[in-house]
Structure formats: structure tokens, C-alpha cells
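Colleague: Sequence and predicted structure, then a few things I'm wondering about:
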Amino acid sequence: MMDFDDQDDERTLKEKVEKFQMGLICRATGETQLDDHVFIRLRQELLQEVAIANRLPDFVRRCRNNDQFWQFIKAKFPSYAERRKYIWDGFAPTFEHLEAQHRGVAIPPISEALQTFDPAHVTDIWQKALDRRLSDPDGAITAARTLLETVCKHVLDDAGETYPSNADLPKLWLLAATRLNLAPSQHQEETFKAILGGCQTIVNGLGTIRNKIGDAHGQGRNPIRPQPRHAELAVNLAGTMASFLVSTWKEKYEGKIG
């Protein structure tokens, strides 16, 4: 039986939609239903998500609580099977959109790398960055930087390296990269030095874009508002840099290289 009061199963937007859909199916078929406060909270949160609000079924917008949905669904279909199919079909466009957002070429390998590194924490930050790209670009950019900062700190902690508590992202990256032999100054081959230098430039840029247009700092009367494309770029870059660190860390600390 699903625990409809447990918010631990709502770490991603897709999981919220799944929980709400299941709650509606349970209500429509006489099983344990969502408590009204959970129904109202989830409904409001989903309707506030710009990325999916227009893709939600009409009955989500029309039915504000369990009783309204029950009156609607029992009058529309007499059988449980018809009700289930109607709800599943209604949410299909929402799930298709959410799943399409996570089928980018780079996203699955990044997700897999981060999952093996620290599934309890790092993966949650990565998921938050992915979920917010369209609906909350400010938050996605902030999450992207937090992801990189967290991965750098994990690498340094595991290596037994100390770092200043107020170290910014470029400093953390340099310390972690140096520990993993990824600093440009540690190599002689010019092409490789250029690539590693480019990584440092990307990290510096992520820090700058977050400071300029992320939601970590207040802005004046003419704030710079990031667009979803800016968030998409920041999240993809942060994910790529984070997975690069993780892959190198795994090789080094699993004894594959010296």
C-alpha cells in the first residue's frame, strides 16, 4: 500500500506526477486515497510547474479536492477499468514530456556516473538541476553550481585533502583537479593542457553565470532573467564536468591507475 503522506517519494517532478496519478486512480477505484491536504498540495505544485501545467489533464484543473474528483469520475464512467484507462490516458502527454527531457544524449551517462558516486546526495542535486531547467532556470543554474561544488568536496574529502570552508567553485575545482592530476600545469602535452584549461574556464564561467543570473544573489531594478536555454547549457556543462571528475576519481581510487 502506498504511503500517500510520505514526501520522500517525491524527489523528482516525475515522481510527484506519478504519486498524484496513483492517488486519483485509488480514489476512482475505491482504494486508499490521497488525504485532502496531500491532494491539494500536489495539485497546486503541479499546476505551478510551467513545463507541464498545460500538459496536465483538464480534470486536474477542474477538480480541486478528492470529493470533486470523485463526483466527476463516478459520473463519467461506471467501471473501474474505464476509470483507470481514462486517468492513464489523461496523464500520458505529461509523462511523455517529462521522459523526453531526460533522454538527451549526455544525460543518461552523467546520471549513471553520479549514481555510482554518491546516490544519496549528489544524485538528488543533479535531479533537481534537471527538473528545474524549464520551469525554474534560476534554480537550475544554482543547482548546477551546487552539484559541482559538492562533487569537488566529496573528491577532496575522500582523498583526505583539506580546503577552506569559504572556498568558491573555481578554487574547489583547482584543488580537486590537482589531486586527480587534471590541472593543466601537471601536463606537458599541449593539446591535453588546452583541454584541461578549457575545463577550468568552463568551471569559472559556471561560477560567473550563477553569480550574475542565478538565484543566489539579489538583483537591482533591472534584473537579468535566465532563459531555459541558459539553464540547459549550465546544467549540461556542470553535469559533464562533474561526471569527468567522478570517472577520474573512480579510476584512481579503485586502483585502475597509480
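Modeller: Sure thing, it's come through. Nothing here was measured: the structure is a model prediction, and the numbers come from that model.
Colleague: CA only for contacts and neighbour counts going forward, please
Modeller: Noted.
Colleague: quick one: residue 25 and residue 138, what's the gap?
Modeller: The gap separating residue 25 from residue 138 is 34 Å, by C-alpha to C-alpha, to the nearest Å.
Colleague: Tell me the helices and strands packed up against the top helix by length along the chain.
Modeller: Secondary structure of the chain per DSSP state H: the longest helix is helix 228-253. Judged by 3 or more C-alpha pairs under 8 Å, 6 or more residues apart in numbering; DSSP states H and E, helix 228-253 is in contact with helix 107-117, helix 122-135, helix 137-158, helix 190-213.
Colleague: if we go to 10 Å?
Modeller: helix 107-117, helix 122-135, helix 137-158, helix 169-179, helix 190-213 (3 or more C-alpha pairs under 10 Å, 6 or more residues apart in numbering; DSSP states H and E).
Colleague: The structure to be compared is supplied as follows:
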Amino acid sequence: MQQGISHALARVVGNILGRYYYSHREIHALLCGAGARTNPPEGNPNCENEITRWLLQESERDPGAAVVILGKILEEFMECDFTRNLHTDEDKAKEKTRLIQFLADNGMSYAKGGKLLTAGIGASSKTLIEHIKEGNFAEIEIEVERALKTVDQDPPAAVTAACSLLESLCKAYIEDESLAWPTSKTLSPLWSVTAKHIGLSPDQLHDQDLKRILSGLFSIVEGIAAFRTHAGSAHGREKGAYRISPRHARFSVNAAHTLASFVMETWKARKEAKS
């Protein structure tokens, strides 16, 4: 089931934006411009309650679309440097901090351009993001953000981003370690070079349990590469092609993030051991 907007989150957003936008006309323009398809709440609610009730109506109609709408109506508040009905810049800064924290409590985060990341981000994704912040991995970060942004709205694009993430990681490793490039720079040969050098090939281990796990990692790589070919957005869709849903894309993204996190942790451990 797609994640929608909880009553508590709608209430907080209503409380903040209801004091930022000071008229019902502005609120109507804001919600309709963001794609709201339900009618404004009946009665004569104040601005805070109007935003709250309208968001809940949209979430009941279409949870995934409501999250997209929420991201869009937050864009000006989160990114513009001027204030409206709030009294000072300090007031707005405090409200932004409060909103960011409440989004995080609901498994969301705001991204530039009016986007909310709602991929059901797990521990592996958080660990991967932490590793990215520690190093200079701009290309990897781009693919992580792309996957998280599109997993609900465009599952094929998320599958493509999951594969591109692993490709970017392998390329970064091969370049950093000055290894010989494979003939083809697609995921499978890139992974073979990376895994062998970093010590993740099953034939390099004696422990049977670890061999089974590492064999599984190779299967994940092959599976994600094949899934990108057959269901991703990088290639033309054949007639009658399998139509994937967000849960399939989320499964691919989380698998890629788990694998990437393990590779980056192993990479970091090898560097620390050398030094």
C-alpha cells in the first residue's frame, strides 16, 4: 500500500502553512496549482483547518498523488528566502526545522524542487547516504536521489536508477583503485572487476556460509541488471511487457542499496587497514 499523509502530518503542515498563506484565495491557488483534484473542504474553516482537511481528502482519494501534492505546496516555504505572514526570518527557520523533523518522523524527507522522498527508506539506504556524505560520490548520490524520488511515481525509472547506482559505484571503485577497465562498462563486467579486487568473489573464501551470501550478491547484481533491461526506463518497452508497480521498484532499490552499502563499508575498511 502506498504511503499517504497521516492526520498528524496534515495537521502540522496546516498549522505552518495556514499562518504562512494568509487568505483562502491563496490556499485555493496553492492546492489546485499543485494538482489537488478534490473540492475545497465544506463549511468555512480557518486557513489552518482548510489545508489540513484538503490534504486528508487528497490522501484518501489517492495516497501517492497526495504526497506529490504535499511536496509541491511546500516548495516556496522551504526554498524561498522571503517571509509572508510569519513575523521574522527566525520564526520561519524554526518552523522549517519543525517541519523537516516531522517529515522525518513520518518516513519522508524534502528534496529541492518540491519533491518528497518516500521510498520506505530502510537502514541500508540510510547507511548508504551516510557513506556518500563522507566521500566525494556525486554520481552515486544522483542515482540514489533519483531512485527515491521515482519509486512511487515512476517505478521503471527507479529500477533504472538502482542499476545505474551500482554501475556508478563500481566505476568509482575501479577508478580510485586504478584497475583495468573491462571491455564493456555495463553492470555485470564492472561488478566482476570490483568484487574480485575488493575480495567479494565467492571463490576467494573458504567459509561455506559466506560463500552462499556472496553468491547471492552476484545473483542480485544479475537480477537488477536484467530487470533494468526488461522493465526499466532505459530501453524501449516491448508490446505486452511486464508492468511493474512501486513494490517491485522498491524491492530493487532496497536490494541495490543493501549491496552498495556493504561494498562501501568493505571499501572503507580496506582503506583503513592499509593506512
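Modeller: Done, it's in. In this text the structure is predicted, and so the values were computed from the model without any measurement.
Colleague: on that earlier part again, what residues in the second structure pair up with the longest helix of the first structure?
Modeller: Using TM-score structural alignment, helix 228-253 of the first structure corresponds to residues 246-271 of the second structure.
Colleague: ok, average deviation of that stretch from the first structure?
Modeller: Taken over the aligned residues, the distance from stretch 246-271 of the second structure to the first structure averages 0.8 Å (mean C-alpha distance after the TM-score superposition for the first structure).
Colleague: Skipping adjacent residues, who's closest to residue 235 of the second structure in space?
Modeller: Excluding the flanking residues, the one nearest residue 235 of the second structure by C-alpha to C-alpha, 6 or more residues apart in numbering is residue 229, at 6.4 Å.
Colleague: What residue in the first structure is paired with that neighbour?
Modeller: Using TM-score structural alignment, residue 229 of the second structure sits opposite residue 211 in the first structure.
Colleague: any idea how far its match lies from residue 250 of the first structure?
Modeller: Applying C-alpha to C-alpha to residue 211 of the first structure and residue 250 of the first structure gives a distance of 31 Å.
Colleague: sorry, back to before: list the contacts of the match of residue 229 of the second structure.
Modeller: The contact partners of residue 211 of the first structure, by C-alpha atoms under 10 Å, 6 or more residues apart in numbering, come to 141-142, 145, 205, 217-218.
Colleague: Which single one of those is nearest to residue 246 of the first structure?
Modeller: residue 145 (15.5 Å; C-alpha to C-alpha).
Colleague: Need the counterpart of the closest one in the second structure.
Modeller: In the second structure, residue 145 of the first structure lands on residue 163 (TM-score structural alignment).
Colleague: And residue 159 of the first structure, by the same measure?
Modeller: Residue 159 of the first structure maps onto residue 177 in the second structure, by TM-score structural alignment.
Colleague: Next, count neighbours for residue 117 of the second structure.
Modeller: 24 (other C-alpha atoms under 10 Å).
Colleague: For the contacts of residue 211 of the first structure, which entry has the maximal number of neighbours?
Modeller: residue 141 (33 neighbours).
Colleague: My guess is that one contacts residue 134. True?
Modeller: No - using C-alpha atoms under 10 Å, residue 141 of the first structure makes no contact with residue 134, being 11.1 Å away.
Colleague: which neighbours do the two share?
Modeller: Joint contacts of residue 141 of the first structure and residue 134 (C-alpha under 10 Å, 6+ apart) are 228, 230-232.
Colleague: residues contacting residue 130 of the second structure?
Modeller: Residue 130 of the second structure neighbours (C-alpha under 10 Å, 6+ apart): 124, 261.
Colleague: Quick check: the aligned partner of it in the first structure vs residue 246 of the first structure, distance?
Modeller: In the first structure, residue 130 of the second structure lines up with residue 112, judged by TM-score structural alignment. Distance of residue 112 of the first structure to residue 246 of the first structure, computed by C-alpha to C-alpha: 11 Å.
Colleague: Ok, residue 117 of the first structure next?
Modeller: The spacing between residue 117 of the first structure and residue 246 of the first structure, counted by C-alpha to C-alpha, is 7 Å.
Colleague: what do you get for residue 233 of the first structure?
Modeller: The value you get for residue 233 of the first structure to residue 246 of the first structure, if C-alpha to C-alpha is used, is 20 Å.
Colleague: likewise residue 192 of the first structure?
Modeller: Separation of residue 192 of the first structure from residue 246 of the first structure (C-alpha to C-alpha): 19 Å.
Colleague: Since that was my last question, I'll sign off now.
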